[in-house]
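> here is the input, now give the coordinates:
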Amino acid sequence: MFLTISTTGSPERPATDLGYLLHKHPGKAQAFSTSHGTAQVFYPEATDQRCTAALLLEVDPIALVRRGQGKGRGGAPDSALAQYVNDRPYAASSLLAVALSGVFRNALKGQCAARPELPEQALRLRIEIPVLPARGGAELVHRLFDPLGWDRVETRPVVLDEQFPEWGDSRYVRLVLEGELRLADALRQLYVLLPVLDDAKHYWIAPDEVDKLLRAGDGWLAGHPEHGLISSRYLARHKGLTRNALERLELVRLAEADGAEVEDLDNAVDEASDTPERPTPLAVLRREAILAALRSAGAARVLDLGCGQGQLVQALLGDVSFTEIVGVDVSMRALSVAAKRLRLERMGERQSERVRLLQGSLAYTDRRLAGYDAAVLSEVIEHLDLERLPALEYAVFGSARPRTVLVTTPNVEYNVRWETLPAGHVRHGDHRFEWTREEFRDWAAAVARRHGYTVGFVPVGDDDPEVGPPTQMAVFTRTDATAASAGTTAGATTTETPKEGEAA
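Here you go, the predicted structure:
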């Protein structure tokens, strides 16, 4: 089982920089033990002009059988002999993907301590796999790799036997990929797509495989036209795990719709501007309202659910009364941007102890989110389909159950005041809905009754006498909370309070 990674260099950037990225010295041959054999890394060529790293995986068929991994496809042995005589030692598969993740772990993560600037640079890469199983043929290989930015995807069928050409081609192909990509992106693609093309995995599929898939697929899988097929095959066609993966990928797609840099309408002005000609942006007013409500509630440990690129987390860090701040988002790309915005790597120890960024879906319960004083859902709910709101509702109000929950969302009635917004359009192309004040109050009151909260409402931005404020905020307070400020948030109007034990 074999693959090579080649790159070319220039006077400014020698090709041997590949050794830094892979964390493997070009002048050495190194061996690594795995549970199914030995992986060896060596460099057939290493000059400033061209450098090639080779990964050779020597699979031990006997060891595979002893570990219960030498079975035929689908998990059942085709015959006693098939456990020992199969393509595992020769054809790229999930065995090679596991070796990639183990031997090139830092490269997959995009980390390089010696040269931290290198992982972000695109390289001219050539990757070759001499024998690649392709259940679906060369056509499927192109469907999987063509959308990923490669300039050249070449597949050449491997004949069954060169001495008997009439036997035709096997199901294996020789694959060559050429293009300008970051090495981490290329390795993550291979990590996912090698077992997908083989359509089999050599190990038991556990629930954490979904997390592995989403981490490796961050930045490319959600928007891939074959993300359904990829998820199903990667997860060995496990229906429950595949459904979980597809739901989480849909949330990623929604979060990154219209481009990661696109802001919704009310965030489109420069937040640094605060002049008569350019009033304070609504995004700033919204954060100020949230901070005021959190202070009024006496919250110290705060969740920012759907934290995006970390603007609110950054504002919370500026107030020492918030002792623990956790940002949660389904998008690893957004969390990466947030980490850079917050300068987590350069943050002092005392400050860094106050903040964490977590990847997670708000459609599922998460034990990590329990026990906090407050949770904020700022401009989140409108990005979900209405039928998905009950899942989010239970995850936040039924499972995590913070003492205070703040929810902000656009007021659709105010849209007529946006001169640049065509009639009948929502503020952002990814919004699934935008509610009137009455619709938002009805939803919030029902949530409060079901889960044992009271709820009040705070206008954010100019409160127009005809159409109301541009943003509406609901302040939920748990009925069994002891906070003195329960139901008394400044400026809030409170709905009827459910009696003790009335919540569903």
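> okay, CA-based contacts and neighbour counts for the rest of this
Fine.
> any idea how far residue 112 is from residue 106?
7 Å (C-alpha to C-alpha, to the nearest Å).
> intersection of neighbour lists for the two?
By the contact definition C-alpha atoms under 8 Å, 6 or more residues apart in numbering, residue 112 and residue 106 are jointly contacted by 21, 23.
> would you map the strands across the stretch 301-450 of the chain?
Here the stretch 301-450 of the chain has its strands, by DSSP state E, counting those that start in this stretch, at 301-305, 324-329, 355-359, 374-378, 404-410.
> number of residues surrounding residue 224?
16 (other C-alpha atoms under 10 Å).
> what do you get for residue 146?
Neighbourhood size, residue 146 [other C-alpha under 10 Å]: 14.
> right, and it touches residue 154 too?
No. Contact criterion C-alpha atoms under 8 Å: residue 146 and residue 154 do not qualify, at 10.1 Å.
> which of the strands of the stretch 301-450 of the chain sits closest to residue 453?
Closest to residue 453 of the strands of the stretch 301-450 of the chain, according to C-alpha to C-alpha: strand 404-410, at 8.7 Å.
> check which helices and strands the closest one sits against.
Here strand 404-410 touches strand 374-378, strand 471-478, going by 3 or more C-alpha pairs under 8 Å, 6 or more residues apart in numbering; DSSP states H and E.
> and this one, so I can compare the two:
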Amino acid sequence: MQISLKVYGEHAGMVSHLIAKNPHNLYERKEKGGLVRIVFTKNEEREVNILFFVTVDNVELTKNQTNFSSITHYINDRESAVSSIFCSVLRKAVGTALNGKPKEEFKDWVNFAFSLEITFGPLSTNLSEKEIRELFEPLGYEVSIENGKVLLPAAFQKKSSAKFITLKANQTIQDFFRHLFVLIPVMDQYKHYFIDEKEVDKLKRYGEGWLSSHPKKSFIIKESLIFSDLIDKSRLLDSNSNNQKQETIVKKKSLNQWRYEKIVETVKILPHNSRIVDMGAGEGKLTAQLGFVNGIKELIAVEPSEREQQKAKKRIEALVDKPDFLFPTFKWGSLFYYDSELENKDIFILCEVIEHIDENRLFKTFETIFTKYQPYHLIITTPNQDYNVVYDMKEAKRHSDHRFEWTRQQFQEWVSYWQNHSTYEVQIDGIGEFVEGFGFPTQMAIFSKKRGV
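So this is what the prediction gives:
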């Protein structure tokens, strides 16, 4: 993965001093997570071309991670895609330029706007070309985007997520690096490291002078910090002078919050609710809220991903001293592996789980739940495809791992089938903000054992 920087104009040669690299030597350093090479492929009075090349060490990146044995460390696009890993490995090598601190005699050039042409890729992104342009064009860049060449039919080539991006602008070298080090991870939508307050500091530092006025500021901040509590603590969205707008931002409830609150309230009113299984518990956000529900005697969080389960344990550990909190039991497992210890519980919860299962495997999965696990109640939530139009998503799925997303009619038909072919009756509900003609963003079904069964 690489970035090509071309500098044009009378003072192009000053760039080598701003990045503190000798244009006549190959720069090669091993950094944590990979190898950095910087080479000047052209060094003339009015044109300088520099190549920043990073080779990722996947084995090095797995050290000290709880999921070091996961095969996805070795079979992925991280070695060849420009990403947050690229930025992390390259950061130290271009630190002089990022921080705007060259030698004293060159400091006057920090604020000089050079004529730049930047090309980087391949970048794997789910953002549309329009969305990518909306990130760079407000900063003064002319944007060109080329899809990656893939050995597939033409119709599929257009859908390739690999893109090569070329930017042209008059920018300072410091601003150029700061823009890229913020926006590349936003476009890549992948973070290979734990996101905490350090990420807030980095965003404030690299976003200084441009992020606060960027029209996509909110999107950039949310994609950079991801977690709502971290976004709130950063106060980066609180810079509006209009207090009413600030209040609206803080009070607006996320769809995840809607889901968790609805599920918790449903659990509270179900007649059998002392033994709960949170299947596909992920980072433990729902599990944490269930731990405070009065009357629950047993709470089991089941998750197939060791990495997600470690995050859940860390989340739960922060709550152990809270009064009346029930510490859950963590189990490795999934719906594909039968576990007799989960039989005959009061409530099974599948919160945003079924859409991650291939449709042809759903029948067997639910046959197992209804005939072997036999909980008193089964709570299911899943996206409503009809509502995607409200999000202006057209036919796109809400998550790249979703195998399907059902319309309200499809969900109704599926629920009706199991009501007619099992010993359960069902109630359908919705979660989130209702929109006439499209329903709720999340569909919910509550299966309960028929009386006398």
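> TM-score for these two?
The TM-score (TM-score structural alignment, normalised by the length of the second structure) is 0.51; 246 aligned residues with a C-alpha RMSD of 2.5 Å.
> still on that earlier bit, how about JSON lines for the helices and strands packed on strand 404-410 of the first structure, with mean neighbour count and distance to residue 67 of the first structure added?
Below are these laid out as JSON lines (neighbours: other C-alpha atoms under 10 Å; distance: least, C-alpha to C-alpha, whole Å):
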{"stretch": "strand 374-378", "mean neighbour count": "24", "distance to residue 67 of the first structure": "46"}
{"stretch": "strand 471-478", "mean neighbour count": "26", "distance to residue 67 of the first structure": "51"}
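> can you redo these as JSON lines with distance to residue 177 of the first structure?
Listed next are these as JSON lines, based on distance: least, C-alpha to C-alpha, whole Å:
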{"stretch": "strand 374-378", "distance to residue 177 of the first structure": "42"}
{"stretch": "strand 471-478", "distance to residue 177 of the first structure": "49"}
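> in the helix or strand where residue 233 of the second structure lies, what's buried?
Per DSSP states H and E: residue 233 of the second structure is located in helix 228-234. By 16 or more other C-alpha atoms under 10 Å, the buried positions in helix 228-234 of the second structure come out as 230-231, 234.
> tell me where the stretch 1-150 of the second structure has helices.
15-18, 58-62, 84-91, 95-99, 129-136 (DSSP state H, counting those that start in this stretch).
> not counting its own residues, what contacts the third one?
Contact partners of helix 84-91 of the second structure, identified using C-alpha under 8 Å, 6+ apart, comprise 1, 31-36, 54, 56, 78, 98, 181, 184-185, 188, 190-192.
> of the residues you listed, just the buried ones, ChimeraX syntax please.
Remark: buried members of these, expressed as a ChimeraX selection using 16+ other C-alpha under 10 Å:
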select :1,31,33,34,35,36,54,56,78,98,181,184,185,188,190,191
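> ok, the counterpart of residue 89 of the first structure in the second structure to residue 122 of the second structure distance?
Counting by TM-score structural alignment, residue 89 of the first structure corresponds to residue 79 in the second structure. Using C-alpha to C-alpha, residue 79 of the second structure is found at 11 Å from residue 122 of the second structure.
> need the residues touching each of these two.
residue 1.
> who's more crowded, the two?
Per other C-alpha under 10 Å, whichever of residue 79 of the second structure and residue 122 has more neighbours is residue 122, with 22 against 19.
> aligned against the first structure, show me the partner of the more buried one.
Aligned counterpart of residue 122 of the second structure in the first structure: residue 131 (TM-score structural alignment).
> swap in residue 431 of the second structure?
Using TM-score structural alignment, residue 431 of the second structure lines up with nothing in the first structure.
> what about the nearest residue to residue 431 of the second structure once chain neighbours are set aside, how many residues nearby?
Excluding its sequence neighbours, the residue lying closest to residue 431 of the second structure (C-alpha to C-alpha, 6 or more residues apart in numbering) is residue 442, at 5.0 Å. Residues near residue 442 of the second structure, counting by other C-alpha under 10 Å, number 24.
> before I go, just wanted to say thanks for your time.
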